[in-house]
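Visitor: sequence and predicted structure below; questions after.
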Amino acid sequence: MQGNFIISILFQFYAHFGWAGSLVILLGSLITALPYRGRSNEKYSFLNHFISELGEIGVSKLAAVFNIGMIIGGTLFLPFIAGLGIVLGTLWAYIGMAAGLLAAISSILVGVFSMDRLEPHRKAAMTFFRSGLVTVLFFTIAVFVQPPGERVIPLAVNIFGIIAIASYSAFLVIVSKKTDKKSQENYLLDPAEKKIRPRFWRTPFLEWMLFFATIAWFLCVSLILIYE
């Protein structure tokens, strides 16, 4: 009985967890970016700063806001992703759901292991990027293959999905092509590896592109499910 009650609540409210999680992470990031001053006293820029630099304790003034936002947002995504997979109800959706749950847990760990703890942070971040790609890819396919007369989510949502897939793929290709002396493929996530920060740095820029595309996708899907 208790299990049925939990499932009933999940189906009733899961979409609300989607927009709530998206806004928590988005607002936490934007609020943290405003007073940010880096090691060279530079202002934060989406063009040449990694997302995780917002949570670097000892550098970012509001690091706690970003890190707590990631933990809360990732937790809110868990029921949303589970509900979305069940509602779409195809093999594609279930694969997307499994990857999405891993991505949500990874985003929680990104907040737990902030950038000043680089080794565990790297592992959490790279797990998020890889599982995030699989999540958006398979949910995008699941949206495409919905029967025409039984569409839960309109095809237009996949515009954001395709942008996110392209951004994830480009980001992961760039990271995987370059390794440091210890063969750590994700060393590019450490801004200290650059002696001089360029005005435009494509790796963090692509990271922000996939971030905004993913947030836009989740926001659109959750709001459509609520108001349709």
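Guide: Here it is on my side, so go on.
Visitor: going forward, measure contacts between C-alpha atoms and count neighbours the same way
Guide: OK.
Visitor: Met129 and Ser169, how far apart?
Guide: One thing to correct before we go on: residue 129 is Phe, not Met. 9 Å (C-alpha to C-alpha, to the nearest Å).
Visitor: and the two? Which one has more around it.
Guide: Between Phe129 and Ser169, Phe129 has the larger neighbour count (other C-alpha atoms under 10 Å), namely 21 against 16.
Visitor: now that one: closest residue in space that isn't a chain neighbour?
Guide: Tyr168 (6.8 Å; C-alpha to C-alpha, 6 or more residues apart in numbering).
Visitor: tell me who's in contact with Ser167.
Guide: By C-alpha atoms under 8 Å, 6 or more residues apart in numbering, the contact list for Ser167 reads 206-207, 209-210.
Visitor: what packs against the top helix by length along the chain?
Guide: Criterion DSSP state H: the longest helix present in the chain is helix 2-33. Under the contact definition 3 or more C-alpha pairs under 8 Å, 6 or more residues apart in numbering; DSSP states H and E, helix 2-33 sits against helix 63-88, helix 202-227.
Visitor: check which residues of the last one are buried.
Guide: Applying a neighbour-count criterion of 16 or more other C-alpha atoms under 10 Å, one finds 202-222, 225 buried in helix 202-227.
Visitor: OK, contacts around the residue nearest to Phe129?
Guide: Tyr168 neighbours (C-alpha under 8 Å, 6+ apart): 129-130, 132-133, 206-207, 210.
Visitor: contacts for stretch 85-97, please.
Guide: Counting by C-alpha under 8 Å, 6+ apart, residues outside stretch 85-97 touching it are 81-82, 84, 134-139, 141-143, 146, 152.
Visitor: could you redo the last one with a cut-off of 7 Å?
Guide: With C-alpha atoms under 7 Å, 6 or more residues apart in numbering as the contact definition, stretch 85-97 has outside contacts at 81-82, 134-136, 138-139, 141-142.
Visitor: how much space between the nearest residue in space to Ile108 that is not next to it in sequence and Pro120?
Guide: Among residues not flanking Ile108 along the chain, Ile71 sits closest, at 4.2 Å (C-alpha to C-alpha, 6+ apart). To Pro120, Ile71 is 15 Å away according to C-alpha to C-alpha.
Visitor: put this next to the first one:
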Amino acid sequence: MSRSLRRGALAASALAFSIASLAACGAGNDAQTLEIKPDNAAVTKGDIKVQNALVITQGTKDGKGPAVVSATVFNTGATPQTLDAVTLAGATGKVTLKDSTGGAKVTVPAHGSVVLGGKGNASAVIEGGRQAVKDGDAQKVVFQLSQAGDVELAAFVVPASGFYAGYGPTEAPAAGATPSGSASASPSGTPSPSGSASPSGAASPSGTPSGSASPSHSAGH
């Protein structure tokens, strides 16, 4: 073998070893590729496309409260459609839909989209939380559209942590929140009566006797 061929073979071997080493590093538990958000469920039916569908539970293992369905629903058609219901096949949890203003009707505009989950967006809240769904499962979710009908896909069930924290469920305000608000209002109103004009006006009678010295002085004349 000539010297040039030998050098070429050695260079090729070194390159192959380098690639293998990088691949081995990337396959470990701490690989950066594990931090990349995986592709989430998506499906298209007619003018409707459902993308990035997930079922998100409470962020902690023992967290109590509802779960939610998070997804983006696109409408490529020229006619708006309503999202009439979201159901979980084989699960017992009821899903309550609300638009971004809290109304019950969720409309997917023509050539537009609606986001389910996250602050300021429409919501699909699942009653029962972890009793209805289980982290790690692929839950079959059905989106019922006014024209497209049932659009079905399998969505991963994940906890509301990391990337998904901003799209997960929030617990309802504690029942004691209202009394604490009313208590703060009553003390603030209490000083107002105590500072009323009646106590300050009581000083005016004390001024009257000082003015009554005028008649006694006239008597001296």
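Guide: Now that the structure is in, tell me what you want to look at. Here the structure is a predicted model, which means the values were calculated and not measured.
Visitor: quick TM-score on the pair, please.
Guide: Here the TM-score for the pair of chains, by TM-score structural alignment, normalised by the length of the second structure, is 0.24; 89 aligned residues with a C-alpha RMSD of 5.8 Å.
Visitor: follow-up on the earlier one: let me have the contacts of Tyr168 of the first structure in a markdown table, extended by distance to Lys177 of the first structure.
Guide: Below are the contacts of Tyr168 of the first structure laid out as a markdown table (distance: C-alpha to C-alpha, whole Å):
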| residue | distance to Lys177 of the first structure |
| --- | --- |
| Phe129 | 15 |
| Arg130 | 15 |
| Gly132 | 19 |
| Leu133 | 17 |
| Leu206 | 15 |
| Glu207 | 16 |
| Leu210 | 19 |
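Visitor: which one of those is nearest Phe77 of the first structure?
Guide: Gly132 (12.2 Å; C-alpha to C-alpha).
Visitor: circling back to that earlier point, list the buried residues for the longest helix of the first structure?
Guide: So helix 2-33 of the first structure, judged by 16+ other C-alpha under 10 Å, has buried residues 10-11, 14-26, 28-29, 32-33.
Visitor: how many degrees apart are it and helix 202-227 in direction?
Guide: 140 degrees (axes from the mean of the first three to the mean of the last three C-alpha atoms, to 10 degrees).
Visitor: tell me the angle of the helix or strand containing Ala166 of the first structure relative to helix 202-227?
Guide: Taking DSSP states H and E as the criterion, Ala166 of the first structure maps to helix 158-177. On the basis of the same axes, to 10 degrees, helix 158-177 of the first structure is oriented at 150 degrees to helix 202-227.
Visitor: neighbouring contacts of stretch 73-81 of the first structure?
Guide: Taking C-alpha under 7 Å, 6+ apart as the rule, stretch 73-81 of the first structure contacts 10, 14-15, 17-18, 21-22, 24-25, 97, 100-101, 104-105, 107-108.
Visitor: out of the contacts of stretch 85-97 of the first structure, list just those in helices.
Guide: When DSSP H defines the helices, the subset of the contacts of stretch 85-97 of the first structure inside them is 81-82, 134-136, 138-139, 141-142.
Visitor: which one of the residues you listed sits closest to Ile163 of the first structure?
Guide: Of these, the one sitting nearest to Ile163 of the first structure (C-alpha to C-alpha) turns out to be Val136, at 9.9 Å.
Visitor: correct me, but that closest one touches Gly161?
Guide: Yes - between Val136 of the first structure and Gly161 a contact is recorded at 6.0 Å, counting by C-alpha atoms under 7 Å.
Visitor: thinking again about what came up before, more neighbours, Ile71 and Pro120 of the first structure?
Guide: Higher neighbour count among Ile71 of the first structure and Pro120: Ile71, with 22 against 15, using other C-alpha under 10 Å.
Visitor: hmm, that one is touching Gly111, no?
Guide: Yes - with contact defined as C-alpha under 7 Å, Ile71 of the first structure and Gly111 form a contacting pair (5.4 Å).
Visitor: could the helices and strands packed on helix 2-33 of the first structure go into a markdown table alongside distance to Gly3 of the first structure?
Guide: Shown next, in a markdown table, are those (distance: least, C-alpha to C-alpha, whole Å):
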| stretch | distance to Gly3 of the first structure |
| --- | --- |
| helix 63-88 | 14 |
| helix 202-227 | 23 |
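Visitor: tell me the contacts of Gly181 of the second structure?
Guide: Contacts of Gly181 of the second structure (C-alpha under 7 Å, 6+ apart): none.
Visitor: ok, now how distant is it from Ser188 of the second structure?
Guide: In terms of C-alpha to C-alpha, Gly181 of the second structure sits 11 Å off from Ser188 of the second structure.
Visitor: following the host helix or strand of Thr178 of the second structure, which helix or strand comes up?
Guide: Per DSSP H and E: Thr178 of the second structure is located in helix 177-189. Where DSSP H and E defines the elements, the next helix or strand beyond helix 177-189 of the second structure is helix 191-194.
Visitor: give me the helices and strands touching that next one, please.
Guide: Applying 3 or more C-alpha pairs under 7 Å, 6 or more residues apart in numbering; DSSP states H and E, one finds that helix 191-194 of the second structure contacts no other helix or strand.
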